[in-house]
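J.: sequence unavailable; structure follows:
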């Protein structure tokens, strides 16, 4: 991930156009016309040896002849000239280039490599950023930059739009101009061989003039970069995405139910949610969502909606749409109902939706809205209006605005239905930054956008509960089982082998044995001494029950022998090409009334490992009730998976059936996710059925598919998991041993306690001011970090049988991995324990190993102890941020000289 030189792309001081032309039907002509008409203040330099001037501007024969080095170059030349031009620009010192030429299918003379790869290699050699090839360019109306081949320019606005499809870009531009929508930036990625979605999001997410980032995505290339950038940007501003090609990717052929159920679009969907983005499904919905999120005060309590209208039919339409979209109509409390009854005219019932009647004026609207906005059971109010002669539109609108301004908790949405008679009222709402919609359907859609966005943001900021029991996987045991299976050529593991791996991760399994013949199966059943299940053993048969390969409740060894003989004959007839390895005999799992679930994992070609949960059994692909998630998981994310399925309602219990042990199910999902992190050779696994009831879970049938040689470690994951390998023990000077480890989201409660035990002086030194208590969203940012681009180590010790946080050091690194900013604080009563130095040395070594170049920090001038401490570690004072703050820097290339 990198934003290096992206300022030269998005905000250049000078532009050159290579391939500029006076021929009206060429891209070089259109680009020059756009640049000159856009109002760009810097030099615009056409490059073409065939012309003395292009569009009346002096032209230059080549890059070397340019009077100044351009920040940005637009390449409109034929494919055969591009490589030489990129090389010349790089040698000249140009920092960004847009390759507008489509090079797909062009075979360069330089060899068998695609031309796009050759251009990328040349650009990287000179540390030049490249947009495209095949890009239609970019627009930055705020600086008058129209560096594009678009036929129409963009109006200035506060929204950035990024797409890889030129056709979609042109359609959006045309649509937006017709609706009066402007842009801060408008970007066509093209083939995105260098600058991609992750880079664009990283840059735009930090720009103060960008209110929201809109994405049109066909495909994601670097999933980890994309997820890290999106999660970072979405904490600061709305990131809204349209993903096209939802049905085109199709399900891959797979060796299990899981591989078929985990569709590609569902995986993209959960990735967007995990990153805190909002997904929409049309251009109109995209821009409606922008207006909703930008103009609405986010509800602080939940998702309960009240509806006020002067026409009962409008209210019914809104309620129907709300229920269909999964929304919640707020039930009115007795206190709210009583308060409404006191202000409503005779014949108007206090209810939700609240129909005030066609004669309702501004005063009645105001009184009713004032009560609803102050009610604790309501999170948002939709105010609707239909034109009536006796109810003035603008008067009511102004009353709604004034009332909404007096309340800062619940959100207000408006829907003034009609056209000529309500235009002025809608303008009032727009000026007051209150969302307004044309129809009840649009209004409910806007409200649900807010609900969904808030839910995704909550997932970003949520503090997950701790695991219900201590979970320690025996990775070494599982590794040995996997390696042995690979050595034997068992790339589809036998059921006992698969269950042994699951058992190594603490997942309860049913006792299972292998028998090669019917007689051996009978002998195994005799030793097991009880009712057993018999299954066919063949790696070529994925779903055993489909071919009569499962027989349950066999009571005697003779029953087992006969069932095995019949099974072998039946399978030979129905599946003659499947090699029969024998049978598995397993103890019957007596769990009457237990739910049959499916838990599995597979590999997505873009996002890597994906975990699946849903209703299991033989009809799993018919029922298709499942949810997917990206590892790593915690209890909150696992619980979210459960809640996104229909079977969850059954798992909660009903009538006389007790609830299933939901924590055990969540723990199983976490264990499966960790297995996919630890053992990259596993490319597909499945437990179906997983029995679940009030007593816990039990894996009845298991399947694992292996692929040797897969990438080791966590690199294949879209979200970097908790780096357990960085844990270590440090013995303080008083002899107590502290665990130094990366911070986890679950540490938030103990972090509050840690901050509370800092002295006022230490709080001032750390936060540059007196802070009584950090709010949840700020504390969540400190504990829920993206390990791919920042790190925080805490020191933890057991005190009074509870873990206590003693200190923390953190480093937040820029996307280029050039500079990281550190901070460190140790509990005030532990000064002189050696803990502060241990934490600093740990973070310094970590950043050194990541090849970060500089570590910087800011320290108050009167914090002399900290200044001496840092200077002893090799930091240098490089200046004053202001008269009270000193900036320090450590060149990490010298870190090897540090002692222990």
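T.: Looks like it arrived, so ask away. From a predicted model like this one, the values you see are computed outputs, not experimental measurements.
J.: switch to C-alpha atoms for all contacts and neighbour counts from now on
T.: OK.
J.: measure residue 625 to residue 265 for me?
T.: 15 Å (Cα to Cα, to the nearest Å).
J.: again, but for residue 58
T.: 51 Å.
J.: ok, these two, which is more surrounded?
T.: Neighbours of residue 58 and residue 265, each counted by other Cα atoms under 10 Å, are more numerous for residue 265; the result is 18 against 13.
J.: find the nearest non-adjacent residue to that one, please.
T.: residue 246 (5.4 Å; Cα to Cα, 6 or more residues apart in numbering).
J.: what does residue 309 give?
T.: Excluding its sequence neighbours, the residue lying closest to residue 309 (Cα to Cα, 6+ apart) is residue 384, at 4.6 Å.
J.: here's the one I want to compare it with:
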């Protein structure tokens, strides 16, 4: 198998090539000519060479004497592979496959599967097939078969449908909407969402990313890239195939397996991706999120001069989980002669701009709300632009989102234009505006969960003992030819992970029959569910799904998706902590035992005692396994990488003090506050190359990002004292992988009290070993000349250390 090219090199060749070879079968091909015409019309920096295959389907060898890093193949899929091999041998980094569909869906699926398998032997990387091409308007690059060129903007649009790209571009030109990137990704046999999102996440001209998606492809790569990207810019997706019938159609169209749509929703919530229901909402949300602050909750104050419009907005808000803003009784009484306050604020049809302004001012001072929607329907009492002027003045005083709905046509155009110029998103219908607010608060809620990375916090010894017991138990059952555990074996396995298995109902209190279990999704692998009713999680029932692993916060967020949880919270008397811990233990079992195929814990009773504590008890359990014929490396793996417990171990300082070295966790944030308080100015300067004040170093916004780690993209080890009731962090070392590359940069910071105790050497030794296990090719660092201690450690570990006169630092490099 040939080594694939680095993603960074490939994506640069794809989006900013120095030279492009456009390869076709005939000068009469309309697709071939359209690509050439678009490249010529865009007048970009890339040099272009047209190539027509000869009668023997060979290319003129002299073409590769030019500096070509992108090949655009406008030929049938059946002729693609020999051409790709020739391009690969000539050192071309990337290929864009543009074809008209051939044959039936089944025939195309077979052809694409064969192409995907053959590509593993080539270093060239491929976007497509069945792509309509791509554009970067700001860089004047149009390598597509789409008529016309997109305007320049800040939104990146990715689509698995070439036909939709045509329609969207045509519409955008009419509406004067611009794009930073515009790409048809096709069948994604090679380059997928993960690589594209990583590139767009680093793309300075892109402020938000919108996606028309038919399939996920490589789920783990998508989730990892999307979770990192959403930290800095919104990712908004419309995913076709919500119903079973539509999902089957999408699977045939996209040539990827269709998973459970509810699982996709759970995955998107977990990584902060916003899912919308229509193409219009893709663009609405891209605009709203770029122009308005996010709400801190779900309460929206609706003001309207039309009672019916206000009712429509209130219905749209509350049926999708939002709530009306709270207005105190005394404020309701004070407004009685100017407005009627019910589920919204009805200003009356005779409301003029002054009444809008006065009521907005009162509500700003007294109401408890997370955002405001102002609705205007044309009347003879006041022009639309006068009300718009008051709303603009109000919005400028707000730190919360302000939306508007100006209903009508010509009579509201001036007011609508004023609001849009002021950065206030304005919608033609009030129910649409309320729905957009619901998207906003749910998006903000999911973003807050991004830092809740799951952590398996057991000690390595405890986790190892449990895993050894579980492996032995499963192996014995498989050797007996069983792919379904006996009731006794299932009960013992569940008990090892903290689940209470018993059919004896405790006396007193109240019991609720529920269900819990797991299944394997075609796209996302293991999925766990909780159902507030027994007999399983049928679609439409009161159920919640989640991807393992979980911590208690993620378990609670999972439960919050059920009506049962909301009912329990409304009653204010039920403590669900033990249920959360049960979900965490169950998810841990799924992560540690990939041999598990399916679990049904049904019924699972929630016994609520007089204290209000809910105690889960499994009354019946079924556990099915994958058979021995499936090797370990073919078993489904979690779509989200769990806490890397394999990198946890004890160690001793030079003076014999025991410490624990382990990967970082989000829960470490309070310990890092203490850690930074014990760092000298010199230690901070050596690490960051400049002084950072303590209050900046311990700010929550900064530390939450430092403690949040996607272990597929970054590895950080902390050294923790292992004695006493409180464990303190005394050092941290990081490996930060370069995007789209197989190298990483290391950084180490040791508390002053513990310097020269061997910690730096041990951390760097472990980071180098981890880099090798994680597939890195080399590790680098830049070190100040004054930092003699770290220079000595690097030489000791085997780094090549050389002075960089241009930057006045030392470059340390080690090949793995």
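T.: Cool, the structure landed. Values in this document were obtained by computation on a predicted structure and should not be read as measured data.
J.: burial measure for the counterpart of the residue nearest to residue 265 of the first structure in the second structure, as a count.
T.: When the second structure is aligned by TM-score structural alignment, residue 246 of the first structure is paired with residue 242. Neighbours of residue 242 of the second structure under the rule other Cα under 10 Å: 15.
J.: ditto for residue 136 of the second structure
T.: Neighbours of residue 136 of the second structure (other Cα under 10 Å): 25.
J.: the residue lying closest to it once chain neighbours are set aside: what's it in contact with?
T.: Sequence neighbours aside, residue 181 is the residue nearest to residue 136 of the second structure in space, at 4.6 Å (criterion: Cα to Cα, 6+ apart). Neighbour list for residue 181 of the second structure: 134, 135, 136, 137, 155, 156, 157, 158, 206 [criterion: Cα atoms under 8 Å, 6 or more residues apart in numbering].
J.: any idea what the fourth one aligns with in the first structure?
T.: Residue-level alignment of residue 137 of the second structure against the first structure, with TM-score structural alignment as criterion, gives residue 141.
J.: quick check, its match in contact with residue 184.
T.: Yes - when contacts are counted by Cα atoms under 8 Å, residue 141 of the first structure is listed as touching residue 184 (6.2 Å).
J.: those two: who's more crowded?
T.: residue 184 (24 against 21).
J.: can I assume that one sits in a helix?
T.: No - read with DSSP: H, G, I helix; E, B strand; the rest coil, residue 184 of the first structure is strand and lies in no helix.
J.: aligned to it, what sits in the second structure?
T.: Match for residue 184 of the first structure (TM-score structural alignment): residue 180.
J.: what does residue 297 of the first structure align to in the second structure?
T.: By TM-score structural alignment, residue 297 of the first structure lines up with residue 293 in the second structure.
J.: tell me the contacts of that match?
T.: Listed by Cα under 8 Å, 6+ apart, the contact partners of residue 293 of the second structure are 399, 400, 401.
J.: can you add neighbour count, secondary structure and distance to residue 88 of the second structure and give these back as JSON lines?
T.: Shown next, in JSON lines, are the contacts of residue 293 of the second structure (neighbours: other Cα atoms under 10 Å; DSSP: H, G, I helix; E, B strand; the rest coil; distance: Cα to Cα, whole Å):
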{"residue": "399", "neighbour count": "13", "secondary structure": "coil", "distance to residue 88 of the second structure": "54"}
{"residue": "400", "neighbour count": "17", "secondary structure": "coil", "distance to residue 88 of the second structure": "53"}
{"residue": "401", "neighbour count": "23", "secondary structure": "coil", "distance to residue 88 of the second structure": "51"}
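J.: okay, those residues in JSON lines with distance to residue 509 of the second structure next?
T.: Output for these, formatted as JSON lines (distance: Cα to Cα, whole Å):
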{"residue": "399", "distance to residue 509 of the second structure": "47"}
{"residue": "400", "distance to residue 509 of the second structure": "44"}
{"residue": "401", "distance to residue 509 of the second structure": "45"}
